[in-house]
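Visitor: here are the coordinates; sequence isn't available:
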C-alpha cells in the first residue's frame, strides 16, 4: 500500500541535484512545522553532508530492507525532521544480496514500506534515491505517491528522464496511487533563458501533456552550495548566517571608517539568498502539488 504524503526524487542519471533538492525540501517543510521523515537510500549517503550529521555506513538501513529489522532513525536532525541514513552498504553489498536471492528483491517493496512506517507518523516522507539501482528504485516507486525528477540542462540529463518515464509507467501498473509530478530544472545559469526554454520544451515532449515541468528552478549557485555542504547547513540556514555576517560587516565598516582599527567578521556569501529563495519557491510548489494530489485521492475514494 502506498504511503500517503510520500515523495521521492528520482532520476536515472547521477549528479542532477537529487540529494540537494531532497534535503532542502525536507528541511524547509520541517521548518514550516510539518513532521518530516527523510529516507536516504543512496550509498553515497550525502544527506549527511547537507544536514551535518555523522556519516553512516547504512548497515541498519540495509538490514531493515533485507531482513526486516528495525532501522536506525536519527531523531530531530532538525526540529520536526528525522532521518533514516544511507551509506556504502546500500551499494554493492546490498546489490549482491539481492542478486543471490530473488525472494529478497521481491520482498523489497514490503520491507521498505514497513521500514518507513516503523519510524513513526509523519506529515511528509521524502526519499532520496540512488541512480541506476533498479531493484531499490522499483521498490521506492511501489510505495510512494509522488515522483519528481531533477534535471540539468544538458542533453544526457534530459534523455535520462525518458528512462525514468518508462520506469514510472511500469510501476504505475502496480501502484495506482503513483503520480509523476514532473521535472524540476537544477543548476540553471541565471542568464541561460534560451537553454532553459529549450529544456522545458524537450521535457514536455518526453513526459507528455499530463506531466508538469515545475515553474520553480534551482539556479546555479556554486559558492552558496559549497558553503552549505562545508557547514552541514541547508540553503536557507546559510542565508540566515550570511545575512547576519553581512550586517556585522557593514556595522564594522561604519565603526571603523577612519581605518584605525580592523575588525574581523564572518564572511558572507552573496548569492545565498537567491539559492534559498529558489528552494523555498520549489518547496511551496511541491507541497501545493501534493495537497491537490491528496485531495483528488480523497475525492476518488469517497
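Guide: Ah, there it is. Values in this document were obtained by computation on a predicted structure and should not be read as measured data.

Visitor: C-alpha only now, for contacts and for neighbours.
Guide: Fine.

Visitor: for residue 225, which residues are in contact?
Guide: Applying Cα atoms under 8 Å, 6 or more residues apart in numbering, one finds that residue 225 lies in contact with residue 235.

Visitor: sec struct for it, please.
Guide: At residue 225 the chain is in helix, as set by DSSP: H, G, I helix; E, B strand; the rest coil.

Visitor: so how far is residue 231 from residue 77?
Guide: 14 Å (Cα to Cα, to the nearest Å).

Visitor: same question for residue 52.
Guide: 7 Å.

Visitor: between those two, which is the more surrounded one?
Guide: Each of residue 52 and residue 231 has its neighbours counted (other Cα atoms under 10 Å); residue 52 has more, 17 against 14.

Visitor: one more structure, for comparison:
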C-alpha cells in the first residue's frame, strides 16, 4: 500500500531528504494559545516586507483561513480554503501559492481543508520512520519553492500539535506573539516543549524571540514584568523579548477584516475620511470611516517586522562566521 505522505528519497534511509540550506528564510509565528496575534503579526509582517520590495510567501496553517479575510480575497476564486495545503502535506503535491495577493506577496491559503490534515497525519504515524516523514512533510514541500522567496512566514494554528510540529520542522526562526497574561505564557511553554522535541528532526530551528501583542501604550511596567516572567519560563535572559510591541486597538482590529486591508493600507485612507458634518447631513457613509489609530498600529507593525528581520540576519551572520549555518 502506498503511503499518502510526501515522497521521500529512495535510498533506504529513515531520514527525509531535507536540504536545510533551502529553509534558512522561514519564520514561524507560533503560540499554543489562540487570539494572541499570530495571524495578525505574520500577515502584516509579510505584506510590509513585500511592500518594501521583497518577494514573500505567507503560509496559513489555520482552519479558519483568516489570512484570506485580512487580505481581502476570502471566498473568491483565489481562496481554495486550504485544498492545496492539504494535498501538499498529505499527498506530496506541489505547493501552488496564490500569486501577488499584494505586489510581491504570495499566499498559501488556509481554511476548512486544513482541519482535515491532522487526522491524516495521525493515521500515518505508525512507526518512527513514518512519523518522521509525516512531520517533515511541510519542510519537503516548502524546500521545493523556497528559492523563489526572500522570506517565508508561516502562521501556525493553536491547539493542533501535529501541524505545529510540522511547522517547527520547516522553520528556521520561531517568533512567539503573546499577550501579557498567564494563559499566553502557558501557550509559550507548550511551544517551547515542542520546539525542543522537534530539534531531533530539525536541528536548526531556534527561538528568535517573543513579542507582546495588543498591549496598552501606557502599560510599560506590565510589559517589563511580563518579560521577566517569560525569561524565567524559558530559563533565558530578558533578551528573549523583542522590544517592539503592538498596541491595543479594537478599532483597527475591526477595520482590518471589515475592509480586507491591513493597518498600513488603512493608514493611507485616513486622509480621505468623510467629515462628521458630511455624515450628519447624509452626504457620506459612516461605515467608510477608517480609524485614525491605524497610523500608530501600522508604525508598530513596521517596527516589529524590522526587528524580527534584523535579529534573524544577525543570528545568520554569527552562525556563518562560526561555520555552523547550513
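Guide: Structure received. The model shown is predicted, which means the values in this text are computed figures rather than measured ones.

Visitor: TM-score of the superposed pair?
Guide: The TM-score (TM-score structural alignment, normalised by the length of the first structure) is 0.89; 292 aligned residues with a Cα RMSD of 2.2 Å.

Visitor: residue 51 of the first structure matches what in the second structure?
Guide: The equivalent of residue 51 of the first structure in the second structure is residue 71 (alignment by TM-score structural alignment).

Visitor: the closest residue to its match other than its chain neighbours - how many residues pack around it?
Guide: Leaving out its chain neighbours, the residue that sits closest to residue 71 of the second structure by Cα to Cα, 6 or more residues apart in numbering is residue 260, at 5.0 Å. By the measure other Cα under 10 Å, the count of residues near residue 260 of the second structure is 17.

Visitor: distance of residue 260 of the second structure from residue 297 of the second structure?
Guide: To residue 297 of the second structure, residue 260 of the second structure is 16 Å away according to Cα to Cα.

Visitor: over to residue 166 of the second structure?
Guide: 31 Å.

Visitor: pull up the gap between the match of residue 51 of the first structure and residue 57 of the second structure, please.
Guide: Going from residue 71 of the second structure to residue 57 of the second structure by Cα to Cα gives 13 Å.

Visitor: of those two, who's got more company?
Guide: Remark: of residue 71 of the second structure and residue 57, residue 57 carries more neighbours, 29 against 20, as counted by other Cα under 10 Å.

Visitor: what helix or strand is the equivalent of residue 107 of the second structure over in the first structure located in?
Guide: Alignment note: residue 107 of the second structure maps to residue 83 in the first structure; criterion TM-score structural alignment. Assigned by DSSP states H and E, residue 83 of the first structure belongs to strand 81-84.

Visitor: that strand vs the second structure, average offset?
Guide: Here the mean offset of strand 81-84 of the first structure against the second structure after fitting is 0.6 Å, by mean Cα distance after the TM-score superposition for the first structure.

Visitor: I'd like the next helix or strand past that strand.
Guide: Following strand 81-84 of the first structure in sequence, per DSSP H and E, is helix 92-100.

Visitor: which residues touch that next one?
Guide: Counting by Cα under 8 Å, 6+ apart, 62, 104, 105 sit against helix 92-100 of the first structure.

Visitor: could I get the buried residue list for that helix?
Guide: 94, 95, 98 (16 or more other Cα atoms under 10 Å).

Visitor: try stretch 283-302 of the first structure
Guide: Judged by neighbour count using 16+ other Cα under 10 Å, the buried positions of stretch 283-302 of the first structure are 283, 286, 287, 290, 293.

Visitor: and if you look at stretch 130-148 of the second structure?
Guide: Residues of stretch 130-148 of the second structure classed as buried by neighbour count (16+ other Cα under 10 Å): 130-143, 145-146.

Visitor: tell me how far the ends of that stretch are from each other?
Guide: Stretch 130-148 of the second structure end-to-end distance (Cα to Cα) = 29 Å.

Visitor: and for stretch 189-207 of the second structure?
Guide: 12 Å.

Visitor: same question for stretch 198-211 of the second structure.
Guide: End-to-end distance for stretch 198-211 of the second structure, by Cα to Cα: 22 Å.

Visitor: and if you look at stretch 52-68 of the second structure?
Guide: With Cα to Cα as the measure, stretch 52-68 of the second structure spans 21 Å from end to end.

Visitor: list the contacts of it.
Guide: Outside stretch 52-68 of the second structure, the residues within contact range by Cα under 8 Å, 6+ apart are 39, 42-43, 46-47, 49-50, 74, 79, 81-82, 97, 104-115, 148-157, 163.

Visitor: mark which of these are buried, thanks.
Guide: Neighbour counting over those (16+ other Cα under 10 Å) leaves 39, 42-43, 46-47, 49-50, 74, 79, 81-82, 97, 104-115, 149-157, 163 as the buried ones.

Visitor: distance of residue 320 of the second structure relative to residue 314 of the second structure?
Guide: Residue 320 of the second structure sits 10 Å away from residue 314 of the second structure, going by Cα to Cα.
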